[in-house]
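Engineer: No sequence on hand, only this structure:
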């Protein structure tokens, strides 16, 4: 009964939906981080599974977010995961986070190269 109550309350937060929204992503990551820090070890197993799933989703969605606030929130979330999750889940989450950071870096690097290339082309245009 109590497990269902906690699970229902967590689902009412709609963290999964907030993670997919570019503007709400940092808030959702901070919320997850707070939940993990404040008592992950005392939560029921089914709720831990929801939280773990949402953490993985947060890390997978990170490359699609284009704000520094999203990156900061994801960094905070990974620190919470490192401190509270059991070893196997922690390792899975960290691998997912590192892959997301690499994808994000590649995406921003590619974007910077395109901007540089177009700047060069517009600069080299000479009036005839």
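Structural biologist: Yep, that arrived. Computed from a prediction, not measured in an experiment: that's the story for all the values here. Numbering: from 1, shown residues only.
Engineer: Please count neighbours and contacts with C-alpha atoms only from this point.
Structural biologist: Fine.
Engineer: which of the residues in the longest helix that the chain contains are buried?
Structural biologist: For the chain, the helix that runs over the most residues, judged by DSSP state H, is helix 87-124. By neighbour count on 16 or more other Cα atoms under 10 Å, the buried set for helix 87-124 is 90, 93-94, 96-97, 99-101, 103-104.
Engineer: Second structure follows, compare the two:
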């Protein structure tokens, strides 16, 4: 199987980044991981990812998802065509609908199902 594409993964949990990197490395040409969402704009310009896996919750308010929506808005300002897949351990239907309405391409609950994660990224 040919590996193709670039994925940028932004999450505050290094264990999540390690696990996603290990899972996706056989399917994707390049993977960049970071715990620093404030560097997203730099990564967009320098790395030019095909897909961005973005955690919804960082440090401000652990479960609301507000930070993720802020970063999604910034990503779409830089590149309105960005493919952003939200991830959260605090998934519910409301957040998923909000995410899609705000411009996210998809929504994945943590812990993720391997097949769903691979299919989501393969379809982008």
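Structural biologist: Yep, that arrived. Quantities reported herein were computed from a predicted structural model and do not represent experimental measurements.
Engineer: Once they're superposed, tell me the TM-score.
Structural biologist: Superposed pair, TM-score by TM-score structural alignment, normalised by the length of structure 2: 0.35. Supporting alignment: 69 aligned residues with a Cα RMSD of 4.3 Å.
Engineer: if we can go back for a sec, show me which of the buried residues of helix 87-124 of structure 1 is closest to residue 51 of structure 1.
Structural biologist: Minimum distance to residue 51 of structure 1 across the buried residues of helix 87-124 of structure 1 is 11.4 Å, recorded for residue 93 (Cα to Cα).
Engineer: so what's that closest one up against?
Structural biologist: The neighbourhood of residue 93 of structure 1, defined by Cα atoms under 8 Å, 6 or more residues apart in numbering, consists of 55-56, 59, 78, 81.
Engineer: repeat that with 7 Å
Structural biologist: residue 56 (Cα atoms under 7 Å, 6 or more residues apart in numbering).
Engineer: Tell me how far it lies from residue 56 of structure 1.
Structural biologist: 6 Å (Cα to Cα, to the nearest Å).
Engineer: same question, residue 79 of structure 1
Structural biologist: Here the criterion is Cα to Cα. By it, residue 79 of structure 1 lies 14 Å from residue 56 of structure 1.
Engineer: got it, and residue 68 of structure 1?
Structural biologist: 19 Å.
Engineer: okay, the two: which has more neighbours?
Structural biologist: For residue 68 of structure 1 versus residue 56, neighbours defined as other Cα atoms under 10 Å are more numerous around residue 56 (17 against 10).
Engineer: give me the element that one is part of.
Structural biologist: Element membership of residue 56 of structure 1 [criterion: DSSP states H and E] is helix 45-61.
Engineer: got the angle for the longest helix of structure 1 vs helix 45-61?
Structural biologist: Using axes from the mean of the first three to the mean of the last three Cα atoms, to 10 degrees, the inter-axis angle of helix 87-124 of structure 1 relative to helix 45-61 is 20 degrees.
Engineer: host element of residue 16 of structure 1?
Structural biologist: Assigned by DSSP H and E, residue 16 of structure 1 belongs to helix 15-19.
Engineer: Can you list the neighbours in contact with that helix?
Structural biologist: Contacting residues not belonging to helix 15-19 of structure 1 are listed as 24-25, 28, 54, 58 [Cα under 7 Å, 6+ apart].
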